[in-house]
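**Student:** heads up, no residue letters with this:
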C-alpha cells in the first residue's frame, strides 16, 4: 500500500458540505494553501502561489469537521493525496484531493476550544461527560518508595508501568 501522505497547512476556502450517505457521513471543503517567502528587495514576507485542495472527510471526522469548521479558519489537514485528471468538454482538468485522516485548527494562528463528541449510545450530550474523568496518575506502591537518584527513579517508574 504505497500512498502519498501529506500534511497541508492553510485556510478553509469554502463552507464544508455535509452529506449522509449509505456508507456513512461525508463532508468536503476546499482548502487554500499559500506559500510565503522572504522578499529581500521588499525586506518583508510575501505571499507566493496559492494551491487549492478538495478535502474529503468520512464518518465521525466528517460530522466533527462540518460542525467545527467555517470559511477562513486556519487548519492543518493530514491525509492521502489523490491527484485526478478529468476530461470535460474536450479539456483536461487536474485536481488534487486530500482524503483526510485528521483535521485540526492551526493553534499557531489562534485558539480553539475542544469539545469531545458524544459516542453512539452514550446518554450524555457532547461536552457533558456521563462518567467522571479517570485518574491518570498511577499511585506509588508502598514498596516502591521513590529513590533519590534520578536514574534509579526512572527505573522504578518503568518497573511500575510494566
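**Tutor:** Good, I have the coordinates. Owing to the predicted nature of the structure, the values given are computational and were not obtained by experimental measurement. Numbers count the residues shown, from 1 in each chain.

**Student:** Please make it C-alpha for all contacts and neighbour counts, starting now.
**Tutor:** Fine.

**Student:** How about the residue nearest to the spatial centre of the chain, nearest residue that isn't a chain neighbour?
**Tutor:** Centroid-nearest residue in the chain, with C-alpha atoms, centre = their mean: residue 103, separated by 2.3 Å. Of all residues not flanking residue 103 in the chain, residue 77 sits nearest, at 4.6 Å (C-alpha to C-alpha, 6 or more residues apart in numbering).

**Student:** Where does that neighbour sit: helix, strand or coil?
**Tutor:** strand (DSSP: H, G, I helix; E, B strand; the rest coil).

**Student:** Now do the longest helix seen in the chain: distance to the chain's middle.
**Tutor:** Secondary structure of the chain per DSSP state H: the longest helix is helix 150-161. Distance of helix 150-161 from the chain centroid (C-alpha atoms, centre = their mean, to the nearest Å) equals 34 Å.

**Student:** Below is structure B, check it against A:
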C-alpha cells in the first residue's frame, strides 16, 4: 500500500473525545504543531505557522489515549496522513487527519510515568502469569562472578 506515514510533534489542543461504538473504542483530539525557527536578526527563537491535525485513535490506543492525554501535553504522534477536501456552503474546506499508529508523551519536554493497561479479558490474564523479574538475593546475574557449584560426591 502507498500510505503517507508521518511523525508529528506538538501539543494536545483539545480534550480527547472517547466513544465506544459497536465497531470498538475510538478517540479523537486536535494536535497543534508549531514550527520554530531562529530569527537571525534578533538572535531569538520565534514561533512560525501552527498546523492543526485531527488525530484519530482506535481500539486499545483510543482507550489509553483518552485516559492519558490532557490539553497542553507535549506529544509525539505517528500515523497515516489523510488530507480531505470538501465543499461546504459553497466554500472549499480542507482537513488534515492522522490515523494514529502510536502516541506518546514527548520526553524531550518533560517526564512521564508509564503504567501498563489492565487487561479486560480475565481468562487471558490468568493463562499468562507475570514472570518473576527480581534477581534472587546474592545472585549478581553475572555467571563469571558466581561461585562454582560443588562437585557431586559419588
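**Tutor:** It's in. If you're wondering where the values come from, they're calculated on a predicted model, not measured in any experiment.

**Student:** sorry, back to before: average distance between the helix or strand hosting the residue nearest to the centre of the first structure and the second structure?
**Tutor:** Assigned by DSSP states H and E, residue 103 of the first structure belongs to strand 91-105. Once fitted to the second structure, strand 91-105 of the first structure is off its aligned match by 0.3 Å on average (mean C-alpha distance after the TM-score superposition for the first structure).

**Student:** buried stuff in that strand?
**Tutor:** For strand 91-105 of the first structure, a neighbour-count test (16 or more other C-alpha atoms under 10 Å) marks 97-100, 103-105 as buried.

**Student:** Of those, which is the nearest to residue 113 of the first structure?
**Tutor:** residue 105 (9.8 Å; C-alpha to C-alpha).

**Student:** residue boundaries of the helices in the second structure?
**Tutor:** 59-68, 122-127.

**Student:** and for the last one, what are the contacting residues?
**Tutor:** Read that as helix 122-127 of the second structure. Helix 122-127 of the second structure is contacted by residues residue 119 when judged by C-alpha atoms under 8 Å, 6 or more residues apart in numbering.

**Student:** and what of stretch 56-69 of the second structure?
**Tutor:** 12, 15-18, 24-29, 97-103, 117.

**Student:** Repeat that for stretch 15-24 of the second structure.
**Tutor:** Contact partners of stretch 15-24 of the second structure, identified using C-alpha under 8 Å, 6+ apart, comprise 25-30, 58-59, 62-63, 65-66, 69-71.

**Student:** Show me which positions of that stretch end up buried.
**Tutor:** Buried positions in stretch 15-24 of the second structure, judged by neighbour count with 16+ other C-alpha under 10 Å: 16, 18.
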